[in-house]
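**Student:** how would this look folded up:
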Amino acid sequence: MKSNKVFIEIQFGTAKLEESINAIMSVAQLKKILRMTIQNDAQLTLRFTGKAESRKLNAAYRNKDYATNILTFNYHTPGQALHSDLVICWPIVVQEAKTQGKSIVDHLSHLLVHGALHAQGFDHEDEIEAEAMESLEVAILQKLKIANPYL
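**Tutor:** Below you'll find the model as predicted:
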């Protein structure tokens, strides 16, 4: 069985964000979830931001003037190692988890899996793509003992 080389850098927009996130999930746990999801060699940057940075990035790259839970930026060339950034807006993640009645750990785990699948080219633009992507998400989350987030 081939072992993938997955390099992960984790960044925090502020020291307060780092403290808040580390109280919920360790860097080792964050990396474990990403490594479980990535199917090939990869270089990933995972960045946690506040609402202002998320809104700025979402406006600049998606023409949507609001903060969003996760953004995925791909830089890789097909046939080469995956190279992507995942940007998570921590206040949105916390807010959504509370609104949806989920634990923050479960919701964050789901978003990490979701973003890492996007980085690998999976999408949910039509029903067939959405079903395929959601099936993979559910299977990976099940390995982490996290319930199906789509129920």
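
**Student:** use CA for all of it now, contacts and neighbours both
**Tutor:** Fine.

**Student:** and the residue positioned nearest the centre of the chain, what does it touch?
**Tutor:** Nearest residue to the geometric centre of the chain (Cα atoms, centre = their mean): residue 112, 2.7 Å. Counting by Cα atoms under 8 Å, 6 or more residues apart in numbering, residue 112 makes contact with 30, 33-34.

**Student:** at 10 Å instead, please
**Tutor:** 30-31, 33-34, 37, 46, 70, 86-88, 106, 118, 137 (Cα atoms under 10 Å, 6 or more residues apart in numbering).

**Student:** Residue 99: how many residues sit nearby?
**Tutor:** When neighbours are counted by other Cα atoms under 10 Å, residue 99 registers 9.

**Student:** One more sequence to fold, the one below, so I can look at both together:
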Amino acid sequence: MTMDMARADALEIIVEVEAGDWEATVPDVEELVSKAARKALRQALAVDAGALPDGEGEVSILLSDNAAVRVLNHQYRGKDKPTNVLSFPMLGDEDEDEEFELPEGMERPPYLLGDIILAYETLMTEAAEQNKPVANHLTHLVIHGVLHLLGYDHIEDAEAETMERLETAILADMGIADPYRDGAGPTREDPQSEETTH
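**Tutor:** Here you go, the predicted model:
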């Protein structure tokens, strides 16, 4: 195992089902979400070895519903409607660059990469409208959310192209077709739909 893969694997992925009929709709949904997140972390580190700090870390992925996501979307983005996925990064450049001495005998606590929350009903509607398997669309949105936590964005065209290329490569490696092939996908339909929240 390479050093970069070990760093990706040192990140604990916490998946929680809060609301929605996720488990009935997607068999082994927690395993699928963890696998997608881990794959995104590994591929992002292969592209940029500095994407994650050293040491142990955590990322939280919450499988929820439109009601919860609508509240967060309104509270943090001023948009009173649900969206498919929201990302809340916890690390900034100042956190990654800050090195400090711990008192003797004290272990460094895990860093928090951030939180991702997905809305069940919105994801189901999009998968149906785009004629995509629900598991594939969920996998894509988890990868999309993880890349937001790592600093990727899609506000500018060049940023969107970089992010889409990486998403497409990760999905292809997982045997999932290019979600942008027909002009659909989370960044092309509504550039603000999965905005990273700082």
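
**Student:** show me what contacts residue 143 of the first structure?
**Tutor:** Counting by Cα under 10 Å, 6+ apart, residue 143 of the first structure touches 33, 36.

**Student:** For residue 42 of the second structure, see how far away the aligned partner of it in the second structure is.
**Tutor:** For residue 143 of the first structure, the aligned position in the second structure is residue 173, judged by TM-score structural alignment. Separation of residue 173 of the second structure from residue 42 of the second structure (Cα to Cα, to the nearest Å): 12 Å.

**Student:** Could you do residue 123 of the second structure as well?
**Tutor:** Relative to residue 42 of the second structure, and taking Cα to Cα, residue 123 of the second structure is found at 25 Å.

**Student:** Please enumerate the strands of the first structure.
**Tutor:** 6-12, 42-49, 70-74, 82-89 (DSSP state E).

**Student:** who's in contact with stretch 73-82 of the first structure?
**Tutor:** By Cα under 10 Å, 6+ apart, the residues outside stretch 73-82 of the first structure that reach it are 4-6, 38-45, 61, 83-87, 115, 118-121.

**Student:** Now find how far off-centre it is within its chain.
**Tutor:** Distance, stretch centre to chain centre, for stretch 73-82 of the first structure: 17 Å (Cα atoms, centre = their mean, to the nearest Å).

**Student:** which strands and helices sit next to the lengthiest helix in the second structure?
**Tutor:** As assigned by DSSP state H, the longest helix anywhere in the second structure is helix 29-47. In terms of contacts (3 or more Cα pairs under 10 Å, 6 or more residues apart in numbering; DSSP states H and E), helix 29-47 of the second structure is packed against helix 3-9, strand 11-17, helix 22-25, strand 57-64, helix 134-149, helix 157-173.

**Student:** can you do 8 Å?
**Tutor:** Under the contact criterion of 3 or more Cα pairs under 8 Å, 6 or more residues apart in numbering; DSSP states H and E, helix 29-47 of the second structure touches helix 3-9, strand 11-17, helix 134-149, helix 157-173.

**Student:** I'd like those laid out as TSV, including distance to residue 47 of the second structure.
**Tutor:** Putting those into TSV (distance: least, Cα to Cα, whole Å) gives the following:
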stretch	distance to residue 47 of the second structure
helix 3-9	10
strand 11-17	17
helix 134-149	12
helix 157-173	9
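
**Student:** deepest of those, which one?
**Tutor:** Mean neighbours per residue, mean count of other Cα atoms under 10 Å, is largest over those for helix 134-149, with a mean of 24.

**Student:** That one maps to which residues in the first structure?
**Tutor:** The aligned range for helix 134-149 of the second structure is 104-119, by TM-score structural alignment.

**Student:** Give the burial count for the counterpart of residue 24 of the second structure in the first structure, as a bare number.
**Tutor:** By TM-score structural alignment, residue 24 of the second structure lines up with residue 20 in the first structure. Counted with other Cα under 10 Å, the neighbours of residue 20 of the first structure add up to 12.
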